[in-house]
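K.L.:
No letters, just coordinates:
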C-alpha cells in the first residue's frame, strides 16, 4: 500500500468498515489459535510419546515464529500491495490448520503449527498497519482499540473453551490464575474458566471505548490511570490467601483487566502517533514484536517465580509437609510472583508520568 498525503482522501472510495471487519476477523482467528492447543499438550505428550519439554515447542515455537515474522512483514508491506499479502497470510494459516488435522506424529504437527504461525505473524502487522492507513489521525485511537481488542479477545476466550474441554476430558491448564483457582480453591476447570469470563468481556467492551477516549483526550492521562489501576489491584491480588472467597479473586482480577484495557491500546497508539505515516509500518512491527516476545517469556517467567516462591516456603518448614502446608506454599508462591509483577507495573506507571502530550493531530 502506497503512503502519500492524499491517502485518506483516496480511502474514501473504499468501505472502511468492511475492510476493518475482514482484518479484525482474520486477526481474531489467528490469535485465538495461538494458545488454544495448550489444553491438549498433556494428551499429545502421551499419544506421541514425547517429553513435556519437547511438547512445549508446539506453543513456544508458535510464538517465536510469530515474533520473527512480524518485522519481516514490515519489509513485505513496504515492497508489496496489502491485499495479496493478507490473502497469502490467510492461506498459510488455513493450510497449517489443514495439515494439523491430518498430522499423525509430533514432527508433522510441529511443522503444521509453524505454518500457522507464519500466517499469524503476517496477519497481525497487516491488520494494524492497514487500520492506521485507512483511518484518519483523529480516529486512530478507536481503530487501534478494535485491533487490540481482536488480539486480546482470542486468548481471553481460550480459558473458557479450555475449561469446558477440561471438564469433559480432564486436561490440565497452564495459566497462573487458574492454577490458584483449581489447586488452591479446588474449583473445577469450568468454574475456573467462568471466573475468568468477566475479563474476556471487559477486554471486549472497554478496549474500543478506551480507543475513543484516547481520540478525544490523548494518552497522557489515560495510560497512567490504567497502569495505576493495574498496580493497585495486582497488589491486592498478591495478598489473597486460603480463606479468600473466589468472588473476591474474580472482582480483583476484573479490575486488573480494566487497567489493561485502559493502557494497552492507548500506549500503542500514542507511540505510533509520534511517527510519520511512512515510519508507522516499522513502528507497528516493533511494538508487536515486543508484545510477542513478552508473551513468550512472561508466562514461563512468572510461573518460574511462583515455583521458586513455593520452594522457598517449603524449605523454611522444619516439620513434616502436610496438604495444608502445600496449599500455603502455593499461595506464597503466587504472592511472590504477583509482587514481582506489581514492581514491573509500578516502574511502567512512573515512566508514564513523563509522557508528553500527543503530537497535534493534523491531516497528513
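P.N.:
Sure, I can see it. Bear in mind that the values here come from a model prediction, so they are computed numbers and not experimental data.
K.L.:
contacts and neighbour counts: CA atoms only from here.
P.N.:
Will do.
K.L.:
Does residue 348 touch residue 227 like I think?
P.N.:
Yes. Proximity of residue 348 to residue 227 meets the contact threshold set by CA atoms under 8 Å, at 7.2 Å.
K.L.:
And those two? Which one has more around it.
P.N.:
residue 227 (25 against 16; other CA atoms under 10 Å).
K.L.:
got a list of what the residue nearest the centre of the chain touches?
P.N.:
Geometric centre of the chain, nearest residue: residue 152, 5.1 Å, by CA atoms, centre = their mean. For residue 152, the contacting residues are 31, 203, 204, by CA atoms under 8 Å, 6 or more residues apart in numbering.
K.L.:
next up, a second structure to put side by side with the first:
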C-alpha cells in the first residue's frame, strides 16, 4: 500500500505541472456556490411553504434534513468514487444531477415532488463538495493551502449567506419556484464551463467495490440521520419506536462498517485517517461547527418571520450582513492560518460563537433588529475563524493517499452532524413552544403563538451554545501540523 501510494503521489506530482489551476478552480467555485446556495435558499420560504402545503415545522424541516440525509449516505462513497472515476467525469455527473433537481423543484406542485427535487439536488452536491476539497489538496502545495481553502471558504460561506436574501426577494416579487429557476440558470453555466475547462487532477486506481460496505454505510449513516430527523415528528418524540429502531440500526451498522473498513486492505472509507490526532480534532470541530451553523440558520428565519412578523425579504436582509462578512473573512482567515497556525484563530473563534449563542438565548418579541444583526455578526466572525483553519490543519496531517478518504470523512461528518443538529434544534424548539402553550391561561389563544415560538427558539439556541462549548474544550488540544513527508 505504501508503494502504491508513493507511485500515485509521483504520478500526481507530474500531473500537477500540466494542470491549468485557474479554470479548474473557477469551475468548482461557480458550481459549489450554486450547490450551497440551493442548500439554504429555501430556509426563508419555509414559513410560506408550511402554509401552502398545510404542514407543520417538524415536516417542513425534511426539506433540509432530507437533503442532508442524502448527502450523509452518499458522501462516504465519494472516497471510492474519486479513485474509480476521473475528476471531469464526477464533476459533470454532479452538475447534471443538480440541474435535474433544480428543474423538478421549479415545477413542483406538492411537498412530495419538492422533496424529490431536494434529494436529487443533494446527490449532485454530495458528489461535488468532496471532489472540490480533494482537488484543492492535490493541486496546491501545503504552504499555499490555507489561502486556497480560504477561497473555497469564501464560496462555502457566502453562498448560504446570499441564499436567504435572494430567495426572500424572489418569494416577495414572484414565488418560491423561481429560487430553482435562478439556480438552474447558473448550474447550466457552471456545467458548460466544466465541460470545456475541467481537467483530471488525480490518477484513477479502480478499487474493488465492496457491496457489504456500501450497505452498512447506507444503513449506518442513513439510520442515524433518519432517527434524529424523525424525533421531531408525531407524538412519541424521542421515545417513538421509529426513532429508537432507526438509531439502533444505524449505530449497529456503523460499528460493523467501521470494523470491516479497518480489516480491509483497500477499504471503501479508510478510517485509518483517525490515527492522525489533528485530523480527528479538526473533523470533530468542523462537524460541531456545522451543527451550530445549520441549526441556527433554520431556527433564526422562523423566529424572524413567525415570531417578529418580518417578511421573507426582510428576514433575508437581516441575515445577510453577518453571513456575507463571514464569507469575506474566509480568505483572510486562510492567510492567517498559513502564517500563524490554527490554535490562536480557532480558540477565540469558539469563544465568540458561544458568547453570541448565549446572547441569542435571551431573544424576545421585543428584541431589536440591531441587536439580532450585531449578535449574528459576532457569531459568524467566530465561525469564519473555526471552519477553514480546523479543516485545513486536519487534512494537512494526512499522507497523500488518504486525501480522498480524509475529505470524504470530513464531509460525511459535516452532513451527518448538520442533519442531527437541525433535527434536534427543531425538536427542542417545538417542545419549548408546546411547553409554553401548555402553561398559558388559554392554550388555544392564537395570539400566543409568536411568544410560544420565541420560547422554543431560546431553547434551541441554548442547545447550540452547549455544542459550541464542547468545541471550545476540543480547541485547547489543537496544534499546528508540521508537514515533512517525502511522499
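P.N.:
Nice, I can see it. As the structure is a prediction and not an experimental result, all values here were calculated from the model.
K.L.:
Mind checking the TM-score on these two?
P.N.:
TM-score for the superposed pair, counting by TM-score structural alignment, normalised by the length of the first structure: 0.87. Supporting figures: 361 aligned residues with a CA RMSD of 3.1 Å.
K.L.:
hmm, back to that, which position in the second structure pairs with the residue nearest to the centre of the first structure?
P.N.:
Mapped onto the second structure by TM-score structural alignment, residue 152 of the first structure lines up with residue 157.
K.L.:
Please tell me how far its match sits from residue 35 of the second structure.
P.N.:
Plainly put, residue 157 of the second structure is 12 Å away from residue 35 of the second structure if you go by CA to CA, to the nearest Å.
K.L.:
Kindly report the same for residue 48 of the second structure.
P.N.:
22 Å.
K.L.:
which one of those two has more residues nearby?
P.N.:
When residue 48 of the second structure and residue 35 are compared on other CA under 10 Å, the one with more neighbours turns out to be residue 35, at 28 against 17.
K.L.:
Show me what that one lines up with in the first structure.
P.N.:
Matched by TM-score structural alignment, residue 35 of the second structure corresponds to residue 30 in the first structure.
K.L.:
Next: residue 474 of the second structure.
P.N.:
With TM-score structural alignment as the criterion, the equivalent of residue 474 of the second structure in the first structure is residue 351.
K.L.:
post-alignment, the helix or strand where that match lies versus the second structure, mean distance?
P.N.:
Residue 351 of the first structure belongs to helix 323-352 when assigned by DSSP states H and E. Superposed on the second structure, helix 323-352 of the first structure shows a mean distance of 2.4 Å to its aligned residues (mean CA distance after the TM-score superposition for the first structure).
K.L.:
What residues of stretch 132-152 of the second structure count as buried?
P.N.:
Applying a neighbour-count criterion of 16 or more other CA atoms under 10 Å, one finds 132-140, 142, 145-152 buried in stretch 132-152 of the second structure.
K.L.:
same question but for stretch 462-482 of the second structure, I mixed them up
P.N.:
Of the residues in stretch 462-482 of the second structure, those buried under the neighbour-count criterion (16+ other CA under 10 Å) are 462-465, 467-469, 471-472, 474-475, 478-481.
K.L.:
cool, stretch 47-58 of the second structure as well?
P.N.:
Within stretch 47-58 of the second structure, the residues that count as buried by 16+ other CA under 10 Å are 47, 48, 49, 50, 57, 58.
K.L.:
Farthest-apart pair in those residues, please.
P.N.:
Spanning the widest gap among the buried residues of stretch 47-58 of the second structure are 48 and 58, at 14.5 Å by CA to CA.
K.L.:
Give me the subset of the contacts of residue 152 of the first structure lying in helices.
P.N.:
Within the contacts of residue 152 of the first structure, residues falling in helices by DSSP state H are 31, 203, 204.
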